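> Sharing a model that was predicted from the sequence below.
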Amino acid sequence: MSFAFAGVSNCMFDNYSDNELLLQRLCNNDLKAFEYLYRNSRNRLYVLALSILNDENAARDLVQDFFIDLWYFRIFETITTSLNAYLYQSVRNRAYNLKEKLRTHDRLKQGYLPQEQAMRYPLENEELGNIINRAIDQLPAMAGKVFRMQYIERLTHVEIAEKLGISKHTVSNHIARALKDLRATLKKNL
């Protein structure tokens, strides 16, 4: 005997373990489907990110940001492969991208002389500082602004995005462009 309750959706009793059904429900703005996906995927995606980044906080933030982007930007509407494969590949790619970004950040930090060496070579360091500042000034306006906020003011991508009213992805794009342009300009001048 089957009972139907007025005003109660059948999806309340659905099993979301079928990935095709889950994707369909996501496309229909089913928040319960998203909650199911989040609860059943976050731990294994966290372990994946952690294995690449070796940083618990960075891995946790990366997975959290991924799910926010997945829902907010409705990325799931463009998935053409299996849902699990997409989740795995996306988090894996984001983790490797973040790892490379952190390496680049470390290389930039190492490129500056420690304070005691700066005192020994003031003219060379002043000249180098001037070259770098001129190179930053030559960047497109927004790329230069975002670059300064990231590397001089030490703001995170989220903080920059909030201050400028742009997305984190746009911030990342500006940083990538700025670094590419700076490398080319500094290569010519050094």
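Received, thanks. Numbers count the residues shown, from 1 in each chain.
> all contacts plus neighbour counts: C-alpha atoms, from now on.
Will do.
> Now do the strands in this structure.
Here the chain has no strands by DSSP state E.
> can you pull the buried residues of the longest helix seen in it?
Using DSSP state H to assign secondary structure, the helix with the most residues in the chain is helix 83-111. Residues 83, 87, 91-92, 94-95, 98-99 are the ones in helix 83-111 that count as buried (16 or more other CA atoms under 10 Å).
> In CSV, list those along with distance to A33.
Shown next, in CSV, are these (distance: CA to CA, whole Å):
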residue, distance to A33
L83, 13
L87, 15
V91, 19
R92, 23
R94, 23
A95, 25
L98, 28
K99, 31
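> between these, which is nearest G144?
Proximity of those to G144 (CA to CA) peaks at L98, which lies at 20.8 Å.
> gap between that closest one and H105?
Distance, L98 to H105, using CA to CA, to the nearest Å: 10 Å.
> Over to N29?
Using CA to CA, N29 is found at 38 Å from H105.
> okay, now the one to match up with it:
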Amino acid sequence: MVTNLNMSDQDLLSLFKGGDTAAFKMIYERYWQLLYVSACKVLKDEEEAKDVVQEVFISLLNKGATLEINVSFSSYLYTAVRYKVFDYISRKKVRQDHLDTLDNYVSAGNLCTDHALLEKEINDEMEKEIQNLPEKMRIVFELSRKAELSHKEIADILNISDKTVKKQINNAIKLLKPKFINHYFLLF
């Protein structure tokens, strides 16, 4: 049972992994506000930032004893929040793109059921293939293609080089392109 408020992160983590719920509560109280401020700076929306931070703590709670951390605990938490923020931005952008596409079809009067259904199936398949990319490659690809960030912006956000960003995107395209080359002609 946690009794020392000045306990180190490593000690708290060990107790938490051992099933001590008071240790989890102390971790939560120690980091929630800091992580929230970090998420809020990027998202510019308090409710979205709260949701992201809650997701990180729920994930932490679910991992429990199986949690493996190879960096400092605070670095682990900040990185988890950063990835959740990027994932949230990416999902939000995809949803908005789908709504915009639907709006364009309806307003242009081009709502052809067969064509729209085929496009939806291809988009769903493409999204599934994107989700199957290695995690870091997927994040870089989604930030580039869905969030429409430049290589430099992505490099700054992820603390990697522009060259790494470009290579990750090229590798993602090489993996995805062969799977969809035939679908391109079906749409046009």
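Great, that's in hand. The structure presented is a predicted model; accordingly, all values stated were derived computationally and were not measured.
> List the contacts of the spatially most central residue of the second structure.
Residue closest to the mean C-alpha point of the second structure, counted by CA atoms, centre = their mean, is D87 at 2.0 Å. D87 of the second structure sits next to I139 when contact means CA atoms under 8 Å, 6 or more residues apart in numbering.
> which residue in the first structure lines up with it?
The alignment partner of D87 of the second structure in the first structure, by TM-score structural alignment, is N97.
> how much space between that match and E35 of the first structure?
For N97 of the first structure, the distance to E35 of the first structure equals 26 Å [CA to CA].
> Please apply the same query to Y151 of the first structure.
Y151 of the first structure is 36 Å from E35 of the first structure, by CA to CA.
> Secondary structure element holding the residue lying closest to I130 of the second structure once chain neighbours are set aside?
Excluding the flanking residues, the one nearest I130 of the second structure by CA to CA, 6 or more residues apart in numbering is R138, at 6.3 Å. Assessed by DSSP states H and E, R138 of the second structure sits inside helix 135-145.
> Just the buried residues of the helix or strand just after that helix, please?
Next helix or strand after helix 135-145 of the second structure toward the C-terminus (DSSP H and E): helix 151-158. Of the residues in helix 151-158 of the second structure, 151, 154-155, 158 count as buried by neighbour count, 16+ other CA under 10 Å.
> before we move on, what about stretch 116-128 of the first structure?
Buried positions in stretch 116-128 of the first structure, judged by neighbour count with 16+ other CA under 10 Å: 125, 128.
> burial measure for E77 of the first structure, as a count.
14 (other CA atoms under 10 Å).
> That one maps to what in the second structure?
The alignment partner of E77 of the first structure in the second structure, by TM-score structural alignment, is L67.
> got the contact list for its match?
Neighbouring residues of L67 of the second structure by CA under 8 Å, 6+ apart: 17, 60.
> Next, work out how far apart it and A172 of the second structure are.
Relative to A172 of the second structure, L67 of the second structure is positioned 29 Å away (CA to CA).
> Kindly report the same for S90 of the second structure.
Going from S90 of the second structure to A172 of the second structure by CA to CA gives 16 Å.
> same deal with D87 of the second structure?
The spacing between D87 of the second structure and A172 of the second structure, counted by CA to CA, is 17 Å.
> repeat for C112 of the second structure
For C112 of the second structure, the distance to A172 of the second structure - CA to CA - is 31 Å.
> What is the neighbour count of whatever residue of the first structure lines up with T21 of the second structure?
Matched to the first structure by TM-score structural alignment, T21 of the second structure sits across from L31. Other residues near L31 of the first structure come to 12 when the count uses other CA under 10 Å.
> And for N133 of the first structure?
Counted by other CA under 10 Å, the residues lying close to N133 of the first structure total 11.
> follow-up on the earlier one: what separation do you get for the match of D87 of the second structure and T185 of the first structure?
Counting by CA to CA - N97 of the first structure and T185 of the first structure are separated by 24 Å.
> before we move on, what about K101 of the first structure?
To T185 of the first structure, K101 of the first structure is 20 Å away according to CA to CA.
> for the host helix or strand of I181 of the second structure, which positions count as buried?
Assigned by DSSP H and E, I181 of the second structure belongs to helix 162-187. For helix 162-187 of the second structure, a neighbour-count test (16+ other CA under 10 Å) marks 162, 165-166, 168-169, 172 as buried.
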